[in-house]
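Colleague: any chance you can model this:
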Amino acid sequence: MVRSGPSVLLPLALIALVLGSGLTLAALSVVGAFDPPPARIVVEKIETNTDANLTTSEVVDRVRPTVVRIETTRGGVVSSGTGVIYRSDGYVLTTADAVARADSVLVITTDGRSAPARVVGIDFTDDIAVLSTNLTDIESAVLGNTDELEPGETVLALSLDTSVTDPITSREVIADSSRRLDAIGGSTLHDMIAAAGTETRFDDGVMCSDTGAVLGIFTTRAADPTATANGGVDLPNTRFATSIDYAVKVADSIVRSGVARIPWLGVMSDDLDSITTARLGRSGTILSEISADGPADVAGLEVGDVVVSIDDSPISSATSLVVALRSREVGDSVTISYIRDGAQRVTTTILGNRP
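Modeller: Coordinates of the predicted model:
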């Protein structure tokens, strides 16, 4: 895990338009030699800015069939949350915090059907969880392209926290598409989408485009008063979402193996201050901790080294290091360029799986 520093400043004045919501997740089960052929999985990708003249109600109508209410029981206490069907074979994507330590989980569709759900796996670090249900004749969500999100674009936040038939919606404006979020207990979320909205409050939900494509899953950790978004100036009621691209990548790995497989270098790092950046003549991230016998340790990296690139990916901050690692796979060989004692050096290592 990597600590990160400042992120891009929030440019903008509020705009209130909309985007569709609903994030759903479902993935193929691993098929053995004697298993029947897997069911066909339907996952659609669309651009974020096409067919952009839908009303809020039209966007909600598009997303509604793919969003589910999640009811959990913990010690006799019932809680609710929101999930999204991301594949048509019954897998649902939600937050880790929504289902962690639950005694039972129930999924309720917007057409009134319900079914028990099994927690396939949880990634607590990134606040992502995958559920499996036996529901049939369900529709998977259309997934948007978050790579092209720009500050000032409008989106729609949607939640089924309070009602499965009457979703809570909020028009939001994108403030930043790569924010670091620090929350209570040392939790840090990287590369988050920040969206400023109305005073409508809800704990979790999905972020949608104005075409009804799911763009992200809102985390409840930003609702904590101790949570801070480093490097940005956030308006009241700013919410933070994990991009659907990364959430689905993690979810797919959970479905395949039961656990999240996240490329891991085995370091903690911080952003450079302005003086160090000026002295080096370039940006990077300075290593503050090295995990014993981890990939970085094996490669000979030391505390105080400044990482400036991973393969062909320039590193300008701790969060950019996290993003660069996310684009790789566990077991990949990577070349790391770093500065030690004023001299640039190069080393290689094999990425592990994050503990």
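
Colleague: rest of the way, CA atoms for contacts and neighbours
Modeller: OK.

Colleague: what's the spacing between the residue nearest the centre of the chain and R345?
Modeller: The chain has T242 as the residue nearest its centroid, 2.5 Å off, counting by Cα atoms, centre = their mean. Using Cα to Cα, to the nearest Å, T242 is found at 34 Å from R345.

Colleague: neighbours of the nearest residue to F124 once chain neighbours are set aside, how many?
Modeller: Spatial nearest neighbour of F124, chain neighbours left out: A96 (5.7 Å); criterion: Cα to Cα, 6 or more residues apart in numbering. By the criterion of other Cα atoms under 10 Å, A96 has 21 neighbours.

Colleague: just to check, A96 is in contact with D127?
Modeller: Yes - taking Cα atoms under 8 Å as the definition, A96 is a contact partner of D127 at 4.6 Å.

Colleague: which residues are in contact with each of these two?
Modeller: Counting by Cα atoms under 8 Å, 6 or more residues apart in numbering, A96 and D127 have no common neighbour.

Colleague: where do the helices sit along the stretch 101-250 of the chain?
Modeller: Along the stretch 101-250 of the chain, counting by DSSP state H, counting those that start in this stretch, helices occupy 244-257.

Colleague: same question for the stretch 251-355 of the chain.
Modeller: Counting by DSSP H, counting those that start in this stretch, the stretch 251-355 of the chain has helices at residues 274-280, 295-298, 318-326.

Colleague: and those helices, which is most packed in?
Modeller: Compared across those, helix 318-326 shows the largest average neighbour count, a mean of 22 (mean count of other Cα atoms under 10 Å).

Colleague: for comparison, sequence B:
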Amino acid sequence: MHFRSHLLSALLGGLVAAALVVYVMGSTEQEPVARLTTANGETAERYRSDAPVARTAPLPPLPAAAIDLRLAARRTTPAVVHVDARVIGRDRATVKALFGREENSGTTGGEGSGVIYSADGYIVTNYHVIQAADRVMVTTSDRRRYTATVVGTEPKSDLAVLKIEADSLPFLELADSDEAEPGQWVLAVGSPLGLTSTVTAGIVSAKGRSLSILRDADAIESFIQTDAAVNPGNSGGPLVDAEGRLLGINTAIASKTGRFQGYSFAIPINLVQRIVDDIITYGSFRRALLGVEISTLTESDIKRLGLRGRSEGVLVDAVFPGAAAALGGLRVNDLIVAVDGRAIRDLPELTEIIGRARPGDRLELGIVRNNKRRDVPIDLQ
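Modeller: Model prediction:
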């Protein structure tokens, strides 16, 4: 009897244990939380797990994808040209000061770079590359040489447009320089120190830089700053993004030695396009005018005007009678803090926006007057 009872107990215990195992195993067959489809059409199911997860030290971050700029370089290089500006029969000391080069042949001049802007032979470069030149020669990446005509210049932004008699030339897609951000990869392509088709890489370091290198009081300076290596000869060449789209025109370096020291500057393409299109269409840049003298807000301005909660903006120092600003009601000591809803921090930002506008355009200026924010519509002249 005792044997039977023990045997029955054992059998019952085994059945209970088996039932528990079946229950536990069955409970892992969960309904999927989501079904995912991969790019190649395969499906995968994601399940929710209620089991506690043992946590130790944080996992190391996954390695970032390698930056590969070879495609951008391949796209860009064919659209870059070498520009050789020659001056004949001028005062040698003057020309050497302008171009930094003198040759034994009796010809003086300078070298730079350029970028093909359109398939029919329009080329963009810097004004200072071809300034005062009697003859401009352009060499393409496949070593074809052309005599170039100067279509027009805009010294106040250091831009020039050349034309060569050629067609079906490679040119670059334009980027949107407003979308450029510090930290993004860029390439500078050109002929530094006479080395043609040279590619250097870096990142955008800052935007809206003013260097006061253009002498005119109403010059447009709002450079993209990068750390891509740029040297004499790079001037006028393209700055491109990681996809090979034209982001700007390399123009200057900040250096005590005349060679690259980590800071290079490019004219943003949105401004370049506005100026170059006018030069191609009309022969010159038709610039819109606001009719004011302006400066970046300073600490002394803030104290003098008793401004509250304001540390950025552009102050109106003078308004010219009969000009667009005067007709629109702008006053001295108005603080411009926005244009068409875009915040304005300093002078280069505002001068670039005005430079990209056309005569007759209406801009909605956000201003602060007597510590009160208001909008003032201005029809540019």
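
Colleague: mind checking the TM-score on these two?
Modeller: After superposition, the two chains reach a TM-score of 0.72 (TM-score structural alignment, normalised by the length of the first structure), with 292 aligned residues with a Cα RMSD of 3.1 Å.

Colleague: a markdown table please, covering the helices of the stretch 251-355 of the first structure and showing distance to K249 of the first structure.
Modeller: As requested, the helices of the stretch 251-355 of the first structure are arranged in a markdown table below (distance: least, Cα to Cα, whole Å):
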| stretch | distance to K249 of the first structure |
| --- | --- |
| helix 274-280 | 33 |
| helix 295-298 | 22 |
| helix 318-326 | 9 |
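
Colleague: those helices: which one's closest to V67 of the first structure?
Modeller: For V67 of the first structure, the closest of the helices of the stretch 251-355 of the first structure is helix 318-326, at 26.4 Å, according to Cα to Cα.

Colleague: how much does that closest one stray from the second structure?
Modeller: Relative to the matching residues in the second structure, helix 318-326 of the first structure has an average distance of 2.8 Å after the fit, by mean Cα distance after the TM-score superposition for the first structure.

Colleague: next, the angle helix 244-257 makes with that helix.
Modeller: Here the directions of helix 318-326 of the first structure and helix 244-257 differ by 40 degrees (axes from the mean of the first three to the mean of the last three Cα atoms, to 10 degrees).

Colleague: count the neighbours of the aligned partner of I128 of the first structure in the second structure for me.
Modeller: Here I128 of the first structure is matched to L159 in the second structure, going by TM-score structural alignment. Counted with other Cα under 10 Å, the neighbours of L159 of the second structure add up to 24.

Colleague: again, but for G281 of the first structure
Modeller: For G281 of the first structure, using other Cα under 10 Å, the count is 8.

Colleague: what's the match for it in the second structure?
Modeller: Looks like G281 of the first structure aligns to G309 there (TM-score structural alignment).

Colleague: how far away is the residue nearest to V346 of the first structure when sequence neighbours are not counted from D293 of the first structure?
Modeller: Excluding the flanking residues, the one nearest V346 of the first structure by Cα to Cα, 6+ apart is S337, at 4.5 Å. In this view, S337 of the first structure and D293 of the first structure are 20 Å apart by Cα to Cα.

Colleague: same question, L135 of the first structure
Modeller: In terms of Cα to Cα, L135 of the first structure sits 45 Å off from D293 of the first structure.

Colleague: pick out whichever of these two has more residues nearby.
Modeller: Neighbours per residue (other Cα under 10 Å) separate L135 of the first structure from D293, with L135 holding more: 18 against 10.

Colleague: for the more buried one, give its distance to S114 of the first structure.
Modeller: Taken as Cα to Cα, the span from L135 of the first structure to S114 of the first structure is 8 Å.

Colleague: go on, R64 of the first structure?
Modeller: 15 Å.

Colleague: those two: who's more crowded?
Modeller: R64 (27 against 17).

Colleague: residue in the second structure paired with that one?
Modeller: Checking TM-score structural alignment: R64 of the first structure goes with T77.

Colleague: that match reaches S141, doesn't it?
Modeller: Yes - here T77 of the second structure reaches S141: they are 6.9 Å apart, a contact under Cα under 8 Å.

Colleague: ok, the match of G281 of the first structure - contacts?
Modeller: Taking Cα under 8 Å, 6+ apart as the test, G309 of the second structure contacts no residue whatsoever.
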